[in-house]
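**Q** Sequence below, structure please.
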Amino acid sequence: MIDKPVYLTREGKEKLEEELKRRIEIERPAIAERIKQAKDLGDLSENSEYDAAKNEQAFNEGRIRELQYMLNHAQIIEESNGSKVVRIGSTVTVRYEDGEEATYTIVGSSEAKPSEGRISNESPMGKALLGRGLKAKIEYTVPTRDGKNHTEKLTIVKIK
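**A** Take a look at the predicted model:
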């Protein structure tokens, strides 16, 4: 498997570092204590508290590994100052065919939150915007829930 970079803003990296620290220093010992207490109750074969704590432990350890991977492969997105083309870190204003305008920031997939205008560089729109300049007309395909694809058309009106 090829390790691919994880694009993060400085703020995003700090949040992941805080979560990793919390999971290792606070949640891991708390879960271990719950497991110990559940073991002290006796028969583990019918101990739902023990099962729940073990499941929580597995989830927490998986998330720790995921966070460590992301931080080890982090590539910090530098703010785009005066770039003439869209790149990761750019904030792009687009105009759709119906005249509606929207502004998006291109971020790595781990920080994407479309509802907050933060779209992934790996999303169909993100891929279509990357490397394109002001006034570029973009067309890309979006998968829909019913299994059919929908084509979006837009124009880049501002890059910062």
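**Q** okay, CA-based contacts and neighbour counts for the rest of this
**A** Will do.
**Q** Can you classify the residue most central in space within the chain as helix, strand or coil?
**A** Within the chain, the residue whose C-alpha comes closest to the C-alpha centroid is Ser110; the distance, by CA atoms, centre = their mean, is 1.8 Å. Classification of Ser110 by DSSP: H, G, I helix; E, B strand; the rest coil places it in helix.
**Q** That one contacts Lys13, correct?
**A** No - Ser110 is beyond contact range of Lys13, at 10.0 Å (criterion: CA atoms under 8 Å).
**Q** Glu11: how many residues sit nearby?
**A** Burial measure for Glu11: 11 neighbouring residues, criterion other CA atoms under 10 Å.
**Q** Now the second one, please; I'll put the structures next to each other:
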Amino acid sequence: MTYYQKMTPEGYRKIKMEIARLKKDRPRRIKILQAARALGDLSENTEYTEAKRELGHLQSRLRYLNKQLNYAEIIKKTTDGKVDLGKIVTLEIGQEKETETYQIVGRMEADVTKGKLAFDSPLGQAIMKKTVNTTVEVIAPAGNYQVTIKAID
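**A** Next up is the predicted model:
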């Protein structure tokens, strides 16, 4: 069974851009490693150890990002008036009626501090496929609360 990672076209582009940036930086990192190796005794060469570790991190990140692209399922915005990936929703949260606006995104793109909410988070799951003026209960580890969908763009 193949598991596909849902993401928006914007999220896919960001991953491609990061891969391009890392590939561009790789030759510089290799030169740093080669220069450190030329310094001699590798057992006590902290420059070599550090350069090798940094190149390893870069290579690991590239493998991870490429895997994300290989298993990406790009979701296009729908116009059915329901909460879905790529859409921006305005929510009224809790008894205080605090208003928050989020873009619904895939797990890899999620960053609540930047207004990007994962569709499979407790809040995301509660509002997916719902319409404006729908009130739902969010079941979250920190406790349950009510959310009303005020707008979907």
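**Q** Once they're superposed, tell me the TM-score.
**A** Laid over one another, the chains give 0.89 as their TM-score (TM-score structural alignment, normalised by the length of the second structure), with 152 aligned residues with a CA RMSD of 1.6 Å.
**Q** Aligned to the residue nearest to the centre of the first structure, what sits in the second structure?
**A** Structural alignment (TM-score structural alignment) places Ser110 of the first structure against Met108 in the second structure.
**Q** need the contact list for its match.
**A** Met7, Gly11 (CA atoms under 8 Å, 6 or more residues apart in numbering).
**Q** if we go to 10 Å?
**A** For Met108 of the second structure, the residues meeting the contact criterion (CA atoms under 10 Å, 6 or more residues apart in numbering) are Gln5, Lys6, Met7, Thr8, Gly11, Tyr12, Ile15, Gln68, Ala118.
**Q** Could you check how far it is from Arg37 of the second structure?
**A** As judged by CA to CA, to the nearest Å, Met108 of the second structure and Arg37 of the second structure stand 36 Å apart.
**Q** which neighbours do Ser110 and Lys13 of the first structure share?
**A** Contacts common to Ser110 of the first structure and Lys13, judged by CA under 10 Å, 6+ apart, are Val6, Tyr7, Met70.
**Q** so the first one makes contact with Gly108?
**A** Yes - counting by CA atoms under 10 Å, Gly108 is a contact partner of Val6 of the first structure at 6.5 Å.
**Q** how about the strands of the first structure, start to end?
**A** 6-8, 74-76, 91-96, 101-107, 118-120, 137-143, 149-159 (DSSP state E).
**Q** would you turn these into TSV with distance to Gly62 of the first structure and mean neighbour count?
**A** Written out in TSV, the entries for the strands of the first structure read as follows (distance: least, CA to CA, whole Å; neighbours: other CA atoms under 10 Å):
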stretch	distance to Gly62 of the first structure	mean neighbour count
strand 6-8	17	24
strand 74-76	18	18
strand 91-96	33	20
strand 101-107	24	21
strand 118-120	23	22
strand 137-143	30	15
strand 149-159	34	17
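**Q** Output those in CSV, with distance to Glu49 of the first structure appended to each entry.
**A** Rendered in CSV, the data for the strands of the first structure read as follows (distance: least, CA to CA, whole Å):
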stretch, distance to Glu49 of the first structure
strand 6-8, 36
strand 74-76, 37
strand 91-96, 48
strand 101-107, 40
strand 118-120, 39
strand 137-143, 42
strand 149-159, 46
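**Q** what's the closest of those strands to Asp51 of the first structure?
**A** With CA to CA, the closest approach to Asp51 of the first structure among the strands of the first structure belongs to strand 6-8: 33.5 Å.
**Q** Tell me which other helices or strands that closest one touches.
**A** Using 3 or more CA pairs under 10 Å, 6 or more residues apart in numbering; DSSP states H and E as the contact criterion, the neighbours of strand 6-8 of the first structure among helices and strands are helix 10-22, helix 48-72, strand 74-76, strand 101-107.
**Q** Now do the end-to-end distance for stretch 83-93 of the second structure.
**A** One end of stretch 83-93 of the second structure to the other measures 16 Å (CA to CA).
**Q** how far does it sit from the chain's center?
**A** Relative to the mean C-alpha coordinate of its chain, stretch 83-93 of the second structure is positioned 17 Å out (CA atoms, centre = their mean, to the nearest Å).
**Q** Then stretch 117-134 of the second structure?
**A** Worked out by CA atoms, centre = their mean, stretch 117-134 of the second structure lies 17 Å from the chain centre.
**Q** That one maps to which residues in the first structure?
**A** Correspondence between stretch 117-134 of the second structure and the first structure is established over residues 119-136, with TM-score structural alignment as the criterion.
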